[in-house]
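Trainee: here is my input; please provide its structure:
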Amino acid sequence: MFAELPLTALRSFEAAARLSSFKAAAEELHVTPTAISHQIRQLESWLGRPLFQRQPRGVALTDDGRRLFRDVHGALLEVAQSVAVLRPRPDAGCLTVTTSTSLAALWLVPRLGRFYARHPDIAVRIDTSAQVVDLEQNAGVDLAIRYGGAVPAGLHRHGGLREFFGVYGAPGRTQAEAAKSPPTLISVEWGDSQLYCRTWEAWCERAGVDWLQRAPTVRAYDEEHYAMYAAGAGQGLVLASSVVVAGNVARGLLEAYRPEIVVPGETYHVLCVPGRERHPPVRAFLAWLDEEMGVSEPAS
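Mentor: Here you go, the predicted structure:
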């Protein structure tokens, strides 16, 4: 059934496609770049179509190459995970999760104590780099928790965490701050995103207040946790996601102003390459995430 499959060439192709480099693939597979190039040419000849566009600085996949990479990468990943069950590796108890700085600092990390209490043998590495990780290209990342938007084709989605926006301030000071004419508003600016601007408008409309029409002082930060800290220090009222604000509310660092007024937000999606959700540490982490996404407070 598999006698005619060029397995060596397919492994060379997967490495070159994932790393966007014949040289890097050669280093990973401990062969020469010439050997990788030869394997790729043989595979392209066998298929009767090009898989790569050769460029001055590396290579790029053709449409056919991208389709083949998704299938081959997923298949090799499943084989590697099946083998790992029979032949455990020293790092079999590790997994890497990529997400935003704010979600990691304000929601994920404060809750990890409950995961470690249940799975002390599994180490979780949190990656909060600003660059979006391509899960199909970067095999070193197991899971991504991403905000909003459509789920990319070819990825497995596991559950989700829906948010709602409300207004919060320092405990005992929110009413006084809201009574100012106008109050100081604290917001978040993400590049060219208009999310917080539109959500402030929606919240004020639902609350029946004209704060935005009275030229309020607006203090903006590029990360949500900075905005939370500023509000907790009594510097104004912050518009915050129910997901990232839960810990500060539970610890008494922030309180909701008019909690009955909320604006629906986006959903945090949990994503991985198909098949990786069956890897034991990932499976344990996903089961734990399912529970935590129904808990409003972090671990004390």
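Trainee: okay, CA-based contacts and neighbour counts for the rest of this
Mentor: OK.
Trainee: in stretch 54-74, what counts as buried?
Mentor: Residues 59-61, 65-66, 68-70, 72-74 are the ones in stretch 54-74 that count as buried (16 or more other CA atoms under 10 Å).
Trainee: who touches it?
Mentor: With contacts defined as CA atoms under 8 Å, 6 or more residues apart in numbering, stretch 54-74 is touched by 10, 13-14, 17-18, 20-22, 49-53, 136, 154, 273-275.
Trainee: measure that stretch end to end?
Mentor: Taking CA to CA, to the nearest Å, stretch 54-74 runs 24 Å from one end to the other.
Trainee: among the contacts of stretch 54-74, which ones are buried?
Mentor: Buried subset of the contacts of stretch 54-74 (neighbour count, 16+ other CA under 10 Å): 10, 13-14, 17-18, 20-22, 50-52, 136, 273-275.
Trainee: ranges for the helices of the stretch 51-200 of the chain?
Mentor: Taking DSSP state H, counting those that start in this stretch, the helices of the stretch 51-200 of the chain run over residues 63-86, 101-103, 112-118, 174-178, 195-207.
Trainee: okay if I get those as TSV plus distance to Gly294?
Mentor: Formatted as TSV, those follow (distance: least, CA to CA, whole Å):
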stretch	distance to Gly294
helix 63-86	29
helix 101-103	16
helix 112-118	14
helix 174-178	28
helix 195-207	24
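Trainee: next up, for comparison:
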Amino acid sequence: MATMRISSYLSGLEIFEVAARMESFKLAAEELFLSPSAVSQAIRKLEEDLNVELFSRQGRALALTADGRMLLQAVEKGLREIRDGIRGVTAADEGLVRIYSSPTFCSKIINPALQNYMKTSDESVSFAVISEYIPNTDRFREFDIAVLYGESFMEKKGVERLGINTLMPYCAPALAKKIHHPRDVLKFPLIFNDNQEVDWADWFRVNGIEDFNFRNAIHFNSGIQAIQSAKEGMGFYVECERIVKYEVETGLLLSPFQGKAQPVLRHLYSMYVAKNKSQHKTIQDLVAVIERAYGQLSDHSTVAM
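Mentor: As a prediction, this is how the structure comes out:
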């Protein structure tokens, strides 16, 4: 039997894997930087070439058929091995370490950790740092080190949780003088980071405040922007103690409720280290630096959830 040539299928299979994982041609198009029609056409051509139906379509809803599910399992495994192989080949430059993290964590934890590492290390090394928000996908496996935000990543293979996050409201010192009770913050603008998994509703509920409403709110899509607006006295912002450590130590922010209200405690960050790089000395050293930087504050594990 002749060996099947798959070169003509590869592009379509990669598009199929993303569309199947996202259960949406539109979301797949956004991840792949294609148009939805290009994704739809690629799937249609793949179905014609294979002579099978991969998706059942009911209006705008997509669902994998039995053939689609079987193909997805094989494609996920195959693409993972191909990507691992490419990483192994391109890792000939042992002096390059690829790092991923969300923008806020990158600014507040990764950058200082890199600075400290490069000051103390004698290794000749370069870093490629990608700072962006990624959905709940396996794209993080393309990196040597990935720090992931969100509980959805924590059950993925090879991902280890970092410490518990302690979240409290923070504000500029001038605003703190006007606060005596947790409910007092409702008199001022509340700052939101729309990419954050813990927000004001969680903190109010932990402190027994159920009848709240957000009359004055400022929404950002970045923790960096939210922290900056809080420093400028625009309102109150709920954030992880570790993330605002520098601002608190330098007096730019403070929490008026330390010892007076309950924090929200939540595992939010986790770390992935590429298996084929886990024994790499530079990566081992850098992981230890990140863990120390992230974990040098107390977890407040004695506070009730």
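Trainee: care to give me the TM-score?
Mentor: Once superposed, the chains reach a TM-score of 0.64 (TM-score structural alignment, normalised by the length of the first structure), with 243 aligned residues with a CA RMSD of 4.0 Å.
Trainee: Ser242 of the first structure is nearest to which of the helices of the stretch 51-200 of the first structure?
Mentor: Proximity to Ser242 of the first structure (CA to CA) singles out helix 101-103 among the helices of the stretch 51-200 of the first structure, at 11.2 Å.
Trainee: okay, and that closest one goes to which residues in the second structure?
Mentor: Using TM-score structural alignment, the residues of the second structure aligned to helix 101-103 of the first structure are 103-105.
Trainee: contacts for the matching stretch?
Mentor: Identification of contacts with stretch 103-105 of the second structure by CA under 8 Å, 6+ apart yields 131-133, 222-224, 243.
Trainee: switch to 6 Å and redo it
Mentor: Applying CA atoms under 6 Å, 6 or more residues apart in numbering, the contact partners of stretch 103-105 of the second structure are 131-132, 223-224.
Trainee: what do we get in the first structure for Glu30 of the second structure?
Mentor: In the first structure, Glu30 of the second structure lands on no residue (TM-score structural alignment).
Trainee: ignore what I typed, I meant Asp144 of the second structure.
Mentor: So, by TM-score structural alignment, Asp144 of the second structure is matched to Asp142.
Trainee: what's the distance between its match and Leu135 of the first structure?
Mentor: Asp142 of the first structure is 8 Å from Leu135 of the first structure, by CA to CA.
Trainee: residues in contact with the host helix or strand of Ala256 of the first structure?
Mentor: In the assignment (DSSP states H and E), Ala256 of the first structure maps to strand 255-257. With contact meaning CA under 6 Å, 6+ apart, strand 255-257 of the first structure is reached by 167-169, 171, 249.
Trainee: which residues touch the residue most central in space within the second structure?
Mentor: Among the residues of the second structure, Tyr149 comes closest to the average C-alpha position under CA atoms, centre = their mean, at 3.1 Å. Contact partners of Tyr149 of the second structure, counting by CA under 6 Å, 6+ apart, are 268-269.
Trainee: then Phe127 of the second structure?
Mentor: Residues counted as contacts of Phe127 of the second structure (CA under 6 Å, 6+ apart) are 96-98.
Trainee: let's have those in CSV, adding neighbour count and distance to Val206 of the second structure.
Mentor: Shown next, in CSV, are these (neighbours: other CA atoms under 10 Å; distance: CA to CA, whole Å):
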residue, neighbour count, distance to Val206 of the second structure
Leu96, 17, 44
Val97, 20, 40
Arg98, 16, 38
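Trainee: which of those fall within strands?
Mentor: 96-98 (DSSP state E).
Trainee: which residues of the stretch 151-300 of the second structure fall in strands?
Mentor: Assigned by DSSP state E, counting those that start in this stretch, the stretch 151-300 of the second structure shows strands spanning 159-161, 165-170, 190-193, 217-220, 236-240, 264-266, 269-273.
Trainee: so which of those is nearest Leu62 of the second structure?
Mentor: strand 159-161 (29.0 Å).
Trainee: off-centre distance for that closest one?
Mentor: Strand 159-161 of the second structure sits 12 Å away from the centroid of its parent chain (CA atoms, centre = their mean, to the nearest Å).
Trainee: repeat that for stretch 204-218 of the second structure.
Mentor: The answer for stretch 204-218 of the second structure is 26 Å, by CA atoms, centre = their mean.
Trainee: same check on stretch 127-135 of the second structure?
Mentor: 9 Å.
Trainee: show the end-to-end separation of it, please.
Mentor: By CA to CA, the extent of stretch 127-135 of the second structure from end to end equals 23 Å.
Trainee: buried ones in that stretch, by neighbour count?
Mentor: Buried-residue list, stretch 127-135 of the second structure, by 16+ other CA under 10 Å: 129, 131.
Trainee: try stretch 241-254 of the second structure
Mentor: So for stretch 241-254 of the second structure, counting by 16+ other CA under 10 Å, buried means 241-244, 247-248, 252-254.
Trainee: what does stretch 264-272 of the second structure give?
Mentor: Neighbour-count burial for stretch 264-272 of the second structure, counted by 16+ other CA under 10 Å, picks out 264-266, 268-272.
Trainee: from the chain's centre, how far out does that stretch sit?
Mentor: Chain-centre distance of stretch 264-272 of the second structure: 10 Å, with CA atoms, centre = their mean.
Trainee: which residues touch it?
Mentor: 145-151, 159-162, 164-167, 203, 305.
Trainee: and what of stretch 13-33 of the first structure?
Mentor: 58-59, 137.
Trainee: gap between the two ends of it?
Mentor: 12 Å.
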